[in-house]
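Asker: need coordinates for the following:
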Amino acid sequence: MMKSPTILAVGGAYIERRGQVSGAFVPAASNPGTMREEVGGAVFNALRCAVRRGVSGSLLSVRGGDVLADTLSRAIAAAGIADLSVVFLDRTTPSNTVLIDGDGALIAGLADMALYDLALAKQIRRAKVREAISTADAVLCDANLPSAALERLVALAADKPVFALAVSPSKAARLTLVLEFLAMAFMNRHEAGALTGADVDADERGIIDGLRRAGLKSGVVTAGDGPVLGFDAAGAFSILPPKKVTVGAADALAGATMAALLRGLTLGAALREGVAAAMLAVESAAFTSAIFAEALAFVPEARDLA
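Answerer: Below is the predicted model:
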């Protein structure tokens, strides 16, 4: 039996809280609504999907010594991911809390991510991490890592493909110094704009050309319910997703695309699998091979941008 590809993921795995107001939002007042809490983070979401698509995964992150850390630990184990994370007993587990209105528009957000800036760079220096990189087939990281940590990580993984997730427009700039060393980066149009300075409403070819000029050899750019763009040395193309690619779904898209690339598929074929995973992520975090095949049948073939 062929050995499963292995990915070492380094970056964010944290608690996501999403509060939605019932009715019109009233500032400076108590608003009725609902609150949902789950484990998320770009790297965790992407790796979990890659594992579902046949990859063996391990995760290096950091968390605090509070009850939320136990929630994270259980979720990582339930996803079938080997946990290399470090616990800081005197710190708070990172979290991201957003408040949205009845239509889903963002009212406010609060990201408690200080532990990543404080501790992740130091963890990459551990011998255990260097060993994990040496035995992995690929490395996945996100821009929750400080720039210095990203530079060290790509240096340690010099002979391995490194995939990166841009996370947000403000954090995407951290990838600037390592773009040329990445096998691929996943981002949305706003994050692509942050990397290139280009207008997010630029034409598809212009977005790809800007990323290439910035040093990126291969990339994927999502746009909500707009076309998903992909490019590599062989060319550039777009795929119109049957369903809107939300933030969490974009992470699943990245995970499934990576898993397919590590199985030897072309980027066009791999990205179709990524779009199928994104469709399913909107409905459920879990899916069977049969359900995945059904979703893939709805994904159109890539359209060449040449």
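
Asker: alpha carbons only for contacts and neighbour counts from here, please
Answerer: Will do.

Asker: wait, L271 touches T257, no?
Answerer: Yes. Taking contacts as Cα atoms under 8 Å, L271 lies within contact range of T257: 5.2 Å.

Asker: what count of nearby residues applies to A281?
Answerer: Residues within reach of A281, counting by other Cα atoms under 10 Å, total 22.

Asker: revised request: answer the last question for A173.
Answerer: Number of residues near A173 (other Cα under 10 Å) recorded here: 18.

Asker: list the contacts of the closest residue to it other than its chain neighbours.
Answerer: Leaving aside its sequence neighbours, A173 sits nearest to L195 (Cα to Cα, 6 or more residues apart in numbering; 5.8 Å). By Cα atoms under 8 Å, 6 or more residues apart in numbering, L195 lies in contact with 172-173, 175-176, 211, 214.

Asker: next one: stretch 231-248 to chain centre, how far?
Answerer: Offset of stretch 231-248 from its chain centre (Cα atoms, centre = their mean, to the nearest Å): 14 Å.

Asker: secondary structure element for the residue nearest to A173?
Answerer: For L195, the host element (DSSP states H and E) is helix 189-196.

Asker: after that helix, next one along is what?
Answerer: helix 204-213.

Asker: pull the residues that contact that next one.
Answerer: The contact list for helix 204-213 (Cα under 8 Å, 6+ apart) reads 192-193, 195-196, 198, 200, 218, 229, 231, 236, 305.

Asker: if we use 7 Å, what do you get?
Answerer: Applying Cα atoms under 7 Å, 6 or more residues apart in numbering, the contact partners of helix 204-213 are T196.

Asker: buried set for that helix?
Answerer: The neighbour-count check on helix 204-213 (16 or more other Cα atoms under 10 Å) flags 204, 207-208, 210-212 as buried.

Asker: of all those residues, which comes closest to I76?
Answerer: L211 (33.0 Å; Cα to Cα).

Asker: ok, the contacts of L195 vs A166, which is closest?
Answerer: A172 (4.7 Å).

Asker: okay, and that closest one sits in which element?
Answerer: helix 169-172.

Asker: quick one: buried residues of that helix?
Answerer: Result for helix 169-172 [16+ other Cα under 10 Å]: buried residues 169, 171-172.

Asker: just stretch 58-77 next, same as before
Answerer: Neighbour count says stretch 58-77 has 58-64, 68-69, 72, 75-76 buried, by 16+ other Cα under 10 Å.

Asker: let's see this one next, to set against the first:
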Amino acid sequence: MMSKPDILCIGSVLWDVIGRSASAMRQGSDVPGRITRLPGGVAMNIAMTLARFGLTPAILTTVGQDSAGDELLSACAARGIVTDLVYRSADLPTDQYMAIEGANGLIAAIADAHSLEAAGAKILAPLSDGRVACENAPFQGRVALDGNLTLTLLSEIAQSPLFSCADLRVAPASPGKAERLFPFVKQSRGTLYVNLEEAGLLCNQTFKTSRAAAENLLALGAARVLVTDGGADASEGRPDGLLTQTPPQVLVARVTGAGDTFMAAHIASEAQGLDPAAALDRALKAAATYVSGETPS
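Answerer: Coordinates of the predicted model:
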């Protein structure tokens, strides 16, 4: 029998292949380091952090009927993530992500989420077929949604009655996919979690501070936003005001997954009753701990 989830995490669940070096790198660098293969993807990273904070997340995604997919779902279950709702395709392989990180941050990354994009709305079936909810009784819980879905599907979700009663939290998969979130700005739906670059892409301008970015996103129509800027200030913007805080300063050991950790920690903090200032503070501390390498992947 499926455990009742506290939140649905919709989007990419794949294998992360990450090469990390303690050296600063540039294009063409060839340096020693470590290569790891870990469960990843925006939805997966969020789900893993939610589980560490005591919540029970369920993932809505696609995973291939291949050995990589079998291993991935086993890894999810071992981390306390409900996998009963996953769409498994016989024709699509399990997705993967590859990144190179140096002492100076992320050098390059390639996200192969073609199977997720090809599966499309099939991953959302549990929201309408009665397994989680149905058209006459929409899901009323928390939903974490990532921007690895196609723009067409994200646009449909932004307007769909299936999500009309949900506490919807949305994040881009990367700056290159930030503009896929614009339907949620236009429809004033959900809470958006973006970094400073992503906020600039959504607003078609450059910002110097997270506070300015949050103000502009609200002016465009966003219902609520949280804007981060690495080790600089982060801001929450909502119709009743703005909140800005500074994260702890730490030595950076990794960057991939930091934004997902921040988002998940913030969602968990609010689910556990923390007020806005305390929730933002806890999320910033969780992200700082993660990038310092102290939190397990």
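
Asker: hmm, back to that, compared with structure 2, how much does the helix holding A172 of structure 1 deviate?
Answerer: Here the mean offset of helix 169-172 of structure 1 against structure 2 after fitting is 1.3 Å, by mean Cα distance after the TM-score superposition for structure 1.

Asker: and that helix, which stretch of structure 2?
Answerer: Mapping helix 169-172 of structure 1 onto structure 2 (TM-score structural alignment) gives residues 175-178.

Asker: who's in contact with that stretch?
Answerer: Residues from elsewhere that reach stretch 175-178 of structure 2, judged by Cα under 7 Å, 6+ apart: 147, 172, 197-198, 201-202.

Asker: could I get the full set of helices for the stretch 1-150 of structure 2?
Answerer: With DSSP state H, counting those that start in this stretch as the criterion, the stretch 1-150 of structure 2 has helices at 42-52, 67-78, 114-119.

Asker: between the ones you listed, which one is closest to S29 of structure 2.
Answerer: Smallest distance to S29 of structure 2 across the helices of the stretch 1-150 of structure 2 (Cα to Cα): 27.4 Å, for helix 42-52.

Asker: which helices and strands does that closest one pack with?
Answerer: Applying 3 or more Cα pairs under 7 Å, 6 or more residues apart in numbering; DSSP states H and E, we find helix 42-52 of structure 2 packed against strand 7-10, strand 57-60, helix 258-271.

Asker: can you lay out the helices of the stretch 1-150 of structure 2 as TSV showing distance to S155 of structure 2?
Answerer: Listed next are the helices of the stretch 1-150 of structure 2 as TSV, based on distance: least, Cα to Cα, whole Å:
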stretch	distance to S155 of structure 2
helix 42-52	18
helix 67-78	28
helix 114-119	14
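
Asker: so which of those helices gets nearest A271 of structure 2?
Answerer: Using Cα to Cα, those put helix 42-52 closest to A271 of structure 2, at 10.3 Å.

Asker: how near is the spatially most central residue of structure 2 to D275 of structure 2?
Answerer: Centroid-nearest residue in structure 2, with Cα atoms, centre = their mean: V42, separated by 4.0 Å. Distance from V42 of structure 2 to D275 of structure 2, counting by Cα to Cα, to the nearest Å: 25 Å.

Asker: now for V170 of structure 2, how many residues are close by?
Answerer: Neighbours of V170 of structure 2 (other Cα under 10 Å): 22.

Asker: same deal with L240 of structure 1?
Answerer: Residues lying near L240 of structure 1 (other Cα under 10 Å) number 20.

Asker: tell me the residue in structure 2 aligned with it.
Answerer: In structure 2, L240 of structure 1 lands on T246 (TM-score structural alignment).

Asker: need the max-distance pair from the contacts of stretch 175-178 of structure 2.
Answerer: Largest separation among those by Cα to Cα: G147 and E197, giving 15.1 Å.

Asker: neighbour count: these two, which is higher?
Answerer: Ranked by neighbour count (other Cα under 10 Å), G147 of structure 2 and E197 place G147 first, with 25 against 22.

Asker: chain center to the match of helix 169-172 of structure 1: distance?
Answerer: Its chain's C-alpha centre and that of stretch 175-178 of structure 2 lie 12 Å apart, by Cα atoms, centre = their mean.

Asker: ok, stretch 259-274 of structure 2 next?
Answerer: Distance, centroid of stretch 259-274 of structure 2 to centroid of chain: 12 Å (Cα atoms, centre = their mean).

Asker: quick check: it aligns to which part of structure 1?
Answerer: Going by TM-score structural alignment: stretch 259-274 of structure 2 matches residues 250-265.

Asker: how about stretch 193-203 of structure 2?
Answerer: Going by TM-score structural alignment, stretch 193-203 of structure 2 sits over residues 186-196 in structure 1.

Asker: that stretch vs structure 2, mean deviation?
Answerer: Looks like 0.9 Å for stretch 186-196 of structure 1 (mean Cα distance after the TM-score superposition for structure 1).

Asker: now do stretch 250-259 of structure 1
Answerer: So stretch 250-259 of structure 1 averages 1.2 Å relative to structure 2 (mean Cα distance after the TM-score superposition for structure 1).

Asker: what about the residue nearest to the residue nearest to the centre of structure 2 when sequence neighbours are not counted, how many neighbours?
Answerer: Once flanking residues are discounted, V42 of structure 2 sits nearest to S12: 5.7 Å by Cα to Cα, 6+ apart. If you count neighbours by other Cα under 10 Å, S12 of structure 2 ends up with 32.

Asker: in contact with the alignment partner in structure 1 of S12 of structure 2, which residues?
Answerer: Under the alignment (TM-score structural alignment), S12 of structure 2 pairs with G12 in structure 1. G12 of structure 1 makes contact with 41-44, 61, 144, according to Cα under 7 Å, 6+ apart.

Asker: for structure 2, longest helix please?
Answerer: helix 276-291 (DSSP state H).

Asker: follow-up on the earlier one: between L271 and T257 of structure 1, which has more neighbouring residues?
Answerer: The residue with more neighbours, out of L271 of structure 1 and T257, is T257; 31 against 28, by other Cα under 10 Å.

Asker: that one against V275, yeah?
Answerer: No. Using Cα atoms under 7 Å, T257 of structure 1 makes no contact with V275, being 8.2 Å away.

Asker: buried residues in stretch 122-131 of structure 2?
Answerer: Quick answer for stretch 122-131 of structure 2 (16+ other Cα under 10 Å): 122-128.

Asker: among the residues you listed, which one sits closest to L116 of structure 2?
Answerer: I123 (8.4 Å).
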